[in-house]
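Asks: what shape does this take:
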Amino acid sequence: MREDIVRNYEAAKELYGKYDIDVDQALQALEHIKISIHCWQGDDVRGFLFQDQELSGGISVTGEYPGAARTPAELRQDLEKALSLIPGKHKVNLHAIYADTEEKVDLDELAPRHFQTWVDWAKQQGIGLDFNPTCFSHDKSKDGFTLSHPDPDIRRFWIDHCKAARKIGAYFGEQLGQTCVTNIWIPDGYKDVPVDRLAPRQRLKEALDDIFSEPLDPAIHLDAVESKLFGIGSEAYVVGSHEFYMGYGIQNNKLICLDAGHFHPTEGIAGKLSALSLFTEGILLHVSRPMRWDSDHVVTMDDELIEIGRELVRNGLLEKTFIGLDFFDGSINRVAAWVIGTRNTIKALLRAMLEPTEALRQAEHKGDYTTRLALLEEFKSYPFGAVWDYYCAKMGVPVREQWLEEVKAYEQQVLVQRGHLEAEPSAFGLNVGQ
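Replies: Alright, predicted model coming up:
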């Protein structure tokens, strides 16, 4: 390891140590945190089952940056590159449309065998897998309804798909020895104000009861349900609202998914984590970055991400929170998007671990809000970066922006070759850092 990295780290340890912050212990804890990296950033949410199907369900990806994965093998190759630049061992989150099979199979017919190559690859990489039924971009979801559809035959199709997804998720957990979280999100809703808000929610509740009727071993599989405030095509009413799923999840002991982009554009989710933790055994957290709506921008180190990290660390919620990412951007290098978003999420947790939480808590309990504010502000300029650099070096991944050079090289060697594009350095903004 470079001498300057070690020297800066030791100096940082001394500063943090004045407030009894054990930096070494923080890094040991960080090493065991697994982020579930979403596969759909790599190909713009197209998947491989129905590649000619238009995106639906309020999902839109903009940009035509070269190199989107066209096959499961290419997607795994890109994920490997991203994982090699991110410190720690993590998980990959799959949607059902990413099945790796030559069979002509519909969503309700999917089985573990259609994902065997993913399981074999995950074993080789030493990572876990999470899963999601894909309740969008399908002929049977064109009118905007799936599990709450008024047609019982269409509703049965989606129920059977979600049941199949749970079995696939349980297979992942069993084979990989890591609990798989299977998360259900549906786009169901109305563009304009409905007369009957209750009936679709009654149908959704009955459908979920049917889906979850078969108990699965929680050691290998956990169910989650994900809400949304509104989306494109469901601006006025979403069947699976936050209130609906919070009630259902608490009543039926399911993980409740909080997605950073699924609430009002001015509403943060950090403060919801401690409240929800009092009533649930676990939480699924989707880290995203909304911009005026649920636009799923690449996660940056913004105030909301920092607050999410603080809420998880300060309240000891890391052991009961499953952290996943959910963003997609086709206008930039897709591998770089994974690396930026995942590294930022890990950084936010480390920053929280390096705050004088106990001193802050004591000051707050005494009513000494002056000290609380002063310490919070001063610690913003403490040498967090020196600790992060050391952690990256220790974990064998590039320090600071050095990872970008590897991504640029990979882009020229692999990504621009897809679709027979010429590797022209100036064509895609490749002069950064040159």
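
Asks: could you use CA atoms for every contact and neighbour count after this?
Replies: OK.

Asks: any idea how far D139 lies from S295?
Replies: Separation of D139 from S295 (C-alpha to C-alpha, to the nearest Å) stands at 24 Å.

Asks: who has more neighbours, these two?
Replies: Taking neighbours as other C-alpha atoms under 10 Å, D139 and S295 compare with S295 leading, 20 against 10.

Asks: tell me the secondary structure at the more buried one.
Replies: Assigned with DSSP: H, G, I helix; E, B strand; the rest coil, S295 falls in the coil class.

Asks: is it true that it touches G261?
Replies: Yes: using C-alpha atoms under 8 Å, S295 is in contact with G261, at 7.3 Å.

Asks: any shared contact partners between the two?
Replies: Both S295 and G261 are contacted by R289, under the criterion C-alpha atoms under 8 Å, 6 or more residues apart in numbering.

Asks: all strands for the stretch 151-300 of the chain, in order.
Replies: Remark: strands assigned in the stretch 151-300 of the chain by DSSP state E, counting those that start in this stretch are 180-184, 189-190, 221-226, 237-238, 255-259, 283-287.

Asks: just how off-centre is the longest one within its chain?
Replies: Once both centres are worked out by C-alpha atoms, centre = their mean, to the nearest Å, strand 221-226 turns out to sit 14 Å from its chain's centre.

Asks: tilt between it and strand 255-259?
Replies: Using axes from the mean of the first three to the mean of the last three C-alpha atoms, to 10 degrees, the direction of strand 221-226 lies 50 degrees away from that of strand 255-259.

Asks: one more, so I can put them side by side:
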Amino acid sequence: MSKADQIKSSYDNAKSVFSEMGIDTEVVMQQLNDISVSMHCWQGDDVSGFENPEGELTGGIQTTGNYPGKATTPEQLRADIDVAMSMIPGALRLNLHAIYLESDEYVERDQIKPEHFENWVQWAKKQKVGLDFNPSCFSHEMSADNMTLSHPKEEVREFWIRHCIASRKVSEYFGKELGTPSVMNIWVPDGYKDVPADRLAPRKRLMESLDKIIAEPISKKYHKDAVESKLFGIGTEAYTAGSNEFYMGYAASRDVMLCLDSGHFHPTEVISDKISSASLYVNEMLLHVSRPIRWDSDHVVMLDDETQAIANEIIRHDLLDRVSIGLDFFDASINRIAAWVIGTRNMKKALMRALLEPTDQLRTLENDGDFTSRLALLEESKSLPWSAVWDYYCFKQDVPVGASWLDQVKQYEEEVLLKR
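Replies: Next up is the predicted model:
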């Protein structure tokens, strides 16, 4: 039996199993195909960007490792992204930071324009993917003390306000050119290393700065604003102005998207449990799916309990039209393309498993108070043959099945990455 016949035979058996539970695997594959996951460009070059590639990361951001083959030019980065995307099934987007602009001369952050990202737009049109965006409020002389939009000095705040306003114009440009709204996420590293005397004033300044940034209306047909909290960072261990409570209130009161990053909370907190609560108060959410190990260390996403729980919450509560899914990790200790493929495929796998869950049966048992059967069905559903559906889905999408993609990555590493 050929490999293709084996994949099809396993799928047919799985299809029958799920059909007995009232789940149509053909419908599930089509649903999954329509769910976009936004890959992050900064995995490919360790968050260096092209403004000043030799610049040092600041603002609580670190990348560790020196695996060979890091992209050092826009052309190399786009080529690497092409390779990664060719191994991932379904709809994809690409998330850019402002420092990934392209210009023959230095462009100050508050002077970035759509023209500096024209090559990315042309690439996106060719690849038929949408683009998302982020102002880069870190690794700059004006962010050296870990204060930007909440800085006590007006001239510093105004600089970053101008940068974020310019970034909104870039994001709007993406949406108009590509026919899909660009989600622009604002995260700032603002905070203190030690206990502050005044917790309120920085938050008032941050709120006022954000209000200035979003003052000009932009159609959500092209651009969507998002704001992202953080518990702490390197250099801001004691206090961050942009806490979860701050941004929850801000997003709800200003009708902007709330970004929940799975690495930005206490090690015992998870964002999966926050999604349903936040959905009651904010119209839309952005998720940054990452994997923290004791702190916001942005490890490659695994198909672990929390990744699965995030996917389950989105699917169980029918939030696909209100939640945008993005990834945020950067590991320089392994092949960077492999990191993209592993993390993005795992997010897609989690979504497929969630779509294949017998949610209606589980909800009925719960409402009937039959918690014994609910637990039993939840546990039994974990061993259902979802992987056979995943393999068949990859086969139909003409992307590598199983771990066969790794051979292609290794070949690309030998022929391209190791020669850089």
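
Asks: map L354 of structure 1 across to structure 2 for me.
Replies: Aligned by TM-score structural alignment, L354 of structure 1 pairs with L356 of structure 2.

Asks: and for its match, the neighbour number?
Replies: 25.

Asks: OK, contacts around the residue nearest to the spatial centre of structure 1?
Replies: Of all residues in structure 1, the one closest to the mean position by C-alpha atoms, centre = their mean is L325, 1.6 Å from it. Each residue near L325 of structure 1 by C-alpha under 8 Å, 6+ apart is listed here: 35-38, 286-288, 341-342.

Asks: and it, what's its match in structure 2?
Replies: With TM-score structural alignment as the criterion, L325 of structure 1 lines up with L327 in structure 2.

Asks: ok, its match to A388 of structure 2 distance?
Replies: Taking C-alpha to C-alpha, one finds L327 of structure 2 at 25 Å from A388 of structure 2.

Asks: helix/strand/coil for the aligned partner of S150 of structure 2 in structure 1?
Replies: Using TM-score structural alignment, the partner of S150 of structure 2 in structure 1 is S148. Of the three states, S148 of structure 1 takes coil under three-state DSSP.

Asks: would you agree S148 of structure 1 is in contact with A207?
Replies: Yes: using C-alpha under 8 Å, S148 of structure 1 makes contact with A207 at a distance of 7.4 Å.

Asks: before we move on, back to that, could you check how far the match of L354 of structure 1 is from F329 of structure 2?
Replies: Taking C-alpha to C-alpha, one finds L356 of structure 2 at 27 Å from F329 of structure 2.

Asks: mean deviation, the longest helix along structure 2 versus structure 1?
Replies: Counting residues, the longest helix found in structure 2 (DSSP state H) is helix 154-178. Comparison of helix 154-178 of structure 2 with structure 1 after fitting gives an average deviation of 0.3 Å (mean C-alpha distance after the TM-score superposition for structure 1).

Asks: neighbours of the aligned residue in structure 2 for C257 of structure 1, how many?
Replies: Under the alignment (TM-score structural alignment), C257 of structure 1 pairs with C259 of structure 2. Using other C-alpha under 10 Å, C259 of structure 2 has 27 other residues around it.

Asks: gap between C259 of structure 2 and V282 of structure 2?
Replies: Look at C259 of structure 2 and V282 of structure 2: by C-alpha to C-alpha, they are 11 Å apart.

Asks: G263 of structure 2 now?
Replies: In this view, G263 of structure 2 and V282 of structure 2 are 21 Å apart by C-alpha to C-alpha.

Asks: now do K153 of structure 2
Replies: K153 of structure 2 is 32 Å from V282 of structure 2, by C-alpha to C-alpha.

Asks: tell me which of the two has more neighbours.
Replies: V282 (20 against 11).

Asks: which residue packs closest to that one, ignoring adjacent ones?
Replies: Closest residue in space to V282 of structure 2, ignoring its immediate chain neighbours: A252 at 4.9 Å, by C-alpha to C-alpha, 6 or more residues apart in numbering.

Asks: one more: A393 of structure 1?
Replies: V399 is the one closest to A393 of structure 1 (C-alpha to C-alpha, 6+ apart), at 6.1 Å.

Asks: my guess is the one you found contacts C392. True?
Replies: Yes: using C-alpha under 8 Å, V399 of structure 1 is in contact with C392, at 5.7 Å.

Asks: so what's the equivalent of A98 of structure 2 over in structure 1 up against?
Replies: In structure 1, the residue equivalent to A98 of structure 2 is A96, according to TM-score structural alignment. Listed by C-alpha under 8 Å, 6+ apart, the contact partners of A96 of structure 1 are 107, 110, 131-134, 165.

Asks: distance between stretch 38-55 of structure 1 and the chain's centre?
Replies: Relative to its parent chain, stretch 38-55 of structure 1 has a centroid offset of 16 Å by C-alpha atoms, centre = their mean.

Asks: which residue numbers in structure 2 go with it?
Replies: Under TM-score structural alignment, the match for stretch 38-55 of structure 1 is residues 40-57.

Asks: who's in contact with that stretch?
Replies: 63, 70-74, 77, 80-81, 94-97, 99-102, 106-107, 138-139, 326-332, 336-337, 339-340.

Asks: quick one: terminal-to-terminal distance for stretch 63-73 of structure 2?
Replies: Length of stretch 63-73 of structure 2, first residue to last, C-alpha to C-alpha: 18 Å.

Asks: what lies in contact with that stretch?
Replies: With C-alpha under 8 Å, 6+ apart as the contact definition, stretch 63-73 of structure 2 has outside contacts at 44-47, 50, 53, 77, 80, 330-336, 413, 416-420.

Asks: counting only helices, which of those residues make the cut?
Replies: With helices taken from DSSP H, the overlap with those comprises 77, 80, 336, 413.

Asks: what about the helices in the stretch 301-420 of structure 2?
Replies: 305-316, 336-355, 359-367, 371-381, 386-396, 405-415 (DSSP state H, counting those that start in this stretch).

Asks: mean deviation, the shortest one versus structure 1?
Replies: I take that to be helix 359-367 of structure 2. With mean C-alpha distance after the TM-score superposition for structure 1, helix 359-367 of structure 2 departs from structure 1 by a mean of 0.5 Å once superposed.
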